[in-house]
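A.B. asks: prediction below, plus the sequence it came from.
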Amino acid sequence: MSRSALIVIDMLNTYDHPDAERLIPSVREALPHVVGLIERARNDGVPVIYVNDNFGEWRSHHGEIIETTLAGAHRDLVEPVLPDAESLFVVKARHSIFYETPLSYLLSQLDVSHVVLCGQVTEQCVLYSALDAHIRHLRVTVPDDAVAHIHKDLAQASLQMMERNMNASVRKARTVEFSLGAPKP
């Protein structure tokens, strides 16, 4: 058996960027599945790690990021996925959750060899993070209904690339097994 971690990517978002209008409908569709994964992981004692952009504010910490996103126009997309007291938090500045962050070290300290990636944006941060996880010899699962996209066609191509080129398990959120056992039907 291998220890799993749920990684929630960029779900603490102000949605005040140029692509927000295209992204928000997809976030609304993915949100219940992300919430369900977070609840299942918490109930199963699986580490939940939030990896989030710092919005270019180099003094940002998770409290400031949470306050900023809750003060935005789309609080309804942020509140359901807020970190709890047990959640871990890593701030990132670029697309990949691994790029110049302490995430690799954190995962090794937690003895994690399987990551479940959910959040946004499928064709950007999720894709690059899946690749970086793969080259670090981590098993990767991406629930296709728990990731949001800006461009649907690019998201579909990205999911295919993750599955074919990175050996990621792409499946529905309800079938994700944190224990790496047999998938639920």
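C.D. replies: Ah, there it is.

A.B. asks: contacts, neighbours, all on C-alpha from now
C.D. replies: Will do.

A.B. asks: for residue 56, which non-adjacent residue is closest in space?
C.D. replies: Closest residue in space to residue 56, ignoring its immediate chain neighbours: residue 93 at 7.0 Å, by CA to CA, 6 or more residues apart in numbering.

A.B. asks: correction: residue 26
C.D. replies: Using CA to CA, 6+ apart, the nearest residue to residue 26 is residue 148, at 5.0 Å.

A.B. asks: that neighbour contacts residue 124, doesn't it?
C.D. replies: No. Between residue 148 and residue 124 there is no contact under CA atoms under 8 Å: 10.2 Å.

A.B. asks: neighbour-wise, which of those two wins?
C.D. replies: Per other CA atoms under 10 Å, whichever of residue 148 and residue 124 has more neighbours is residue 148, with 27 against 16.

A.B. asks: so who does the more buried one touch?
C.D. replies: Counting by CA atoms under 8 Å, 6 or more residues apart in numbering, residue 148 touches 23, 26, 27, 29, 30, 119, 120, 121, 122.

A.B. asks: alongside the first one, take a look at this:
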Amino acid sequence: MTQHPPTGRTALLVIDMQNSYFDFPELEEQREPVTEKVNELIRAAREGGCPILLIRTQHERDRSTWTVNMHDDDQGFAFPGTEQSAYVAGLDTEGGTGLIKTRDSAFFDTDLAARLRNLDATHVVLCGLSTHSCVAQTAMDAFAHNFRGAVARDAVASENADLSRALLAFLEDELRQDLLGQQDAVARLRG
């Protein structure tokens, strides 16, 4: 596919790089390499003057923020102040701004779109977890909010490889979002 180099400011969205998502055995084995790749993107964004948003999922114990399937399973997670909700060890958070979400999309019921517009961002590069859910849904909603999205494919991970491949293909084919290798993602963030 043709890449769409940014013509405006790019922001880096670091999604769900927190302990709760690495509870999946398939993701635990990817913890260190993914964290290294994400950290490289964070450093590149700092060097390039790109805003960095550190997005985490967090739910209230009183069930008020739980999703339908959490209610069905009678099980919440990533409660405030717990180890589950904390950033994964070794994540470079310097210069990043935190944002809490309660759904797969970082745009749902948050001020992310307004923040990006206030930062004059027209493009976003996404990295983090999980490719087939939170990364893909945030990328789709970026499109819906008229931000040009790109996924740093070497800095994402998932416990469902088949769904991840399908959703990345959808993002590229249907929404014209770039799937960037690590070197291209770093170059884009450095400007």
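C.D. replies: Thanks, I have it. As the structure is a prediction and not an experimental result, all values here were calculated from the model.

A.B. asks: got JSON lines for the contacts of residue 148 of structure 1, with distance to residue 137 of structure 1, neighbour count and secondary structure too?
C.D. replies: Formatted as JSON lines, the contacts of residue 148 of structure 1 follow (distance: CA to CA, whole Å; neighbours: other CA atoms under 10 Å; DSSP: H, G, I helix; E, B strand; the rest coil):
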{"residue": "23", "distance to residue 137 of structure 1": "30", "neighbour count": "19", "secondary structure": "helix"}
{"residue": "26", "distance to residue 137 of structure 1": "30", "neighbour count": "20", "secondary structure": "helix"}
{"residue": "27", "distance to residue 137 of structure 1": "29", "neighbour count": "23", "secondary structure": "helix"}
{"residue": "29", "distance to residue 137 of structure 1": "31", "neighbour count": "14", "secondary structure": "helix"}
{"residue": "30", "distance to residue 137 of structure 1": "27", "neighbour count": "22", "secondary structure": "helix"}
{"residue": "119", "distance to residue 137 of structure 1": "21", "neighbour count": "30", "secondary structure": "strand"}
{"residue": "120", "distance to residue 137 of structure 1": "22", "neighbour count": "26", "secondary structure": "strand"}
{"residue": "121", "distance to residue 137 of structure 1": "22", "neighbour count": "23", "secondary structure": "coil"}
{"residue": "122", "distance to residue 137 of structure 1": "21", "neighbour count": "29", "secondary structure": "helix"}
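
A.B. asks: residues contacting residue 52 of structure 1?
C.D. replies: Going by CA under 8 Å, 6+ apart, residue 52 of structure 1 touches 9, 10, 11, 12, 89, 90, 91, 92, 97.

A.B. asks: possible to save the residues you listed as a markdown table with neighbour count, secondary structure and distance to residue 66 of structure 1?
C.D. replies: As requested, these are exported to a markdown table (neighbours: other CA atoms under 10 Å; DSSP: H, G, I helix; E, B strand; the rest coil; distance: CA to CA, whole Å):
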| residue | neighbour count | secondary structure | distance to residue 66 of structure 1 |
| --- | --- | --- | --- |
| 9 | 26 | strand | 14 |
| 10 | 21 | coil | 11 |
| 11 | 27 | coil | 10 |
| 12 | 28 | coil | 7 |
| 89 | 17 | strand | 11 |
| 90 | 19 | strand | 13 |
| 91 | 22 | strand | 12 |
| 92 | 22 | strand | 14 |
| 97 | 29 | coil | 18 |
